[in-house]
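Participant: the sequence and its predicted three-dimensional model are supplied below.
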Amino acid sequence: MSPTLALHHAAAKRCVDLLGALVALVLVAPLLAVLALLVKLDSPGPVLFVQTRVGRGGRTFRMLKVRTMRVGADAEKATLAALNQSDDARLFKIPSDPRVTTVGRVLRRWSLDELPQLWNVVAGHMSLVGPRPFFESDLDDYEAHHFRRLAVKPGITGLWQVSGRSDILDFEDVVRLDRHYIEHWSLALDLQILARTLPVVMSRSGAY
């Protein structure tokens, strides 16, 4: 897969990612400590949830999140398939997922469970802005044009997230937004998406 960004553009994006993620990690460190305590008090299990996702070029990485579900929730996914709001298994969306813990529901509503992914950005697995990372098993159902979304690093936020998040239930709409981002990338676009992210999070639009 040929690179999408020119070398100097990729370098500029990486500098913004690294600086932004490091500053954000310092600022949210006290909050992460509080969240860790709340998660431990709310339900048994680890604070962090580690999941394998697909990144740039189809390479896998371990994505970090604050745990919002009970331990063993992944094994229950098949039994809840009938509750999926989307007809596509690649977009598994349940508004009142019974696996989510009490604290986890609050964290999801405010997207606080995503904060550990700042470390994924520092490590180079992710970008602040980019397509949402999906599961490796999803690639089995990809058509040729779907693989275009793997041309750049996945992001903590992106055009999909600021355009509806969980309210978008058609995988083709997700791909269309991701491809638009990739094909029209600029630092200005990244900054615009970052600026739109906070209002979307505060409004809790499409979050569950």
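Facilitator: In hand now; what should we look at?
Participant: only C-alpha atoms for contact and neighbour calcs from this point on.
Facilitator: Will do.
Participant: where do the strands sit along the protein?
Facilitator: 48-54, 60-66, 127-129, 155-157 (DSSP state E).
Participant: what's the burial count for Pro30?
Facilitator: Neighbour count for Pro30, taken as other Cα atoms under 10 Å: 11.
Participant: ugh, typo on my part, it should be Asp113
Facilitator: Asp113: 22 neighbours (other Cα under 10 Å).
Participant: was I right about it contacting Val106?
Facilitator: No: Asp113 is beyond contact range of Val106, at 9.2 Å (criterion: Cα atoms under 8 Å).
Participant: returning to that earlier point: now, of the strands of the chain, which is deepest in the fold?
Facilitator: Ranked by mean neighbour count under mean count of other Cα atoms under 10 Å, those are led by strand 127-129, which reaches a mean of 27.
Participant: included below, for side-by-side comparison, is a second structure:
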Amino acid sequence: VPFYAWKFRTMVVGADQRLARDRRLRERFAATYKLVDDPRVTRMGRWLRRTSLDELPQLINVLRGEMSLVGPRPIVEEELRKYGAWERRLLCVRPGLTGMWQVLRHHQPDYAQRVSLDMYYIDHWSVGLDLKILLRTLPSVIAGRGAY
């Protein structure tokens, strides 16, 4: 079910238009839907992302029942177009504020690895797995691992 994911603004005004105009940037973005050292991110936005505080407003989504504390990453509409039947299973569960991808990435995985970790979570879900992920989230946030 589509919903508005609450976040602090971390990008410059017109970021989407800038992406549309820059072919190289667009190609890099298409691979993972994230950019390391994204030139569209503001100085304050870099700090918010590095500290993961940009995700804090999504607690509103959790309280409204649109998201869970733990689960697969929320996706944007452009990602949905890439999905086949296997990936569409990700849409059967609530997206999470944190998840396996956020706590397990020691390097930046590509998009397929991200989807695989989210699928693993769905296939192996348990209260214990959620607790493990929640317990590993804080050290990941403090270390700034994977935040960009």
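Facilitator: Received, thanks. The structure presented is a predicted model; accordingly, all values stated were derived computationally and were not measured.
Participant: quick revisit: wait, which of the strands of structure 1 is closest to Asp17 of structure 1?
Facilitator: Between Asp17 of structure 1 and the strands of structure 1, the tightest spacing by Cα to Cα is seen for strand 127-129, at 5.7 Å.
Participant: so that closest one corresponds to what in structure 2?
Facilitator: Strand 127-129 of structure 1 corresponds to residues 68-70 of structure 2 when matched by TM-score structural alignment.
Participant: about what we covered before: want to throw the strands of structure 1 into a markdown table with distance to Ser137 of structure 1?
Facilitator: As requested, the strands of structure 1 are exported to a markdown table (distance: least, Cα to Cα, whole Å):
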| stretch | distance to Ser137 of structure 1 |
| --- | --- |
| strand 48-54 | 9 |
| strand 60-66 | 11 |
| strand 127-129 | 22 |
| strand 155-157 | 19 |
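Participant: tell me which residue lies farthest from the centre of structure 2.
Facilitator: Arg21 (23.9 Å; Cα atoms, centre = their mean).
Participant: would you mind finding the match for Ser116 of structure 2 in structure 1?
Facilitator: Match for Ser116 of structure 2 (TM-score structural alignment): Arg176.
Participant: please disregard the earlier target; I meant Arg50 of structure 2.
Facilitator: Alignment note (TM-score structural alignment): Arg50 of structure 2 maps to Arg109 of structure 1.
Participant: ok, its match - contacts?
Facilitator: Contacts for Arg109 of structure 1 (Cα atoms under 8 Å, 6 or more residues apart in numbering) come out as Val201, Arg204, Ala207, Tyr208.
Participant: closest to the centroid, which residue in structure 2?
Facilitator: Short answer for structure 2 (Cα atoms, centre = their mean): Arg73, at 4.6 Å.
Participant: trace the lengthiest helix in structure 2 over to structure 1 and give me the residue numbers.
Facilitator: The residue-count maximum for a helix in structure 2 (DSSP state H) belongs to helix 127-143. Using TM-score structural alignment, helix 127-143 of structure 2 corresponds to residues 187-203 of structure 1.
Participant: please state the offset of the matching stretch from the chain centre?
Facilitator: 14 Å (Cα atoms, centre = their mean, to the nearest Å).
Participant: that one vs structure 2, average distance?
Facilitator: For stretch 187-203 of structure 1, the mean distance to aligned residues of structure 2 following superposition is 0.7 Å (mean Cα distance after the TM-score superposition for structure 1).
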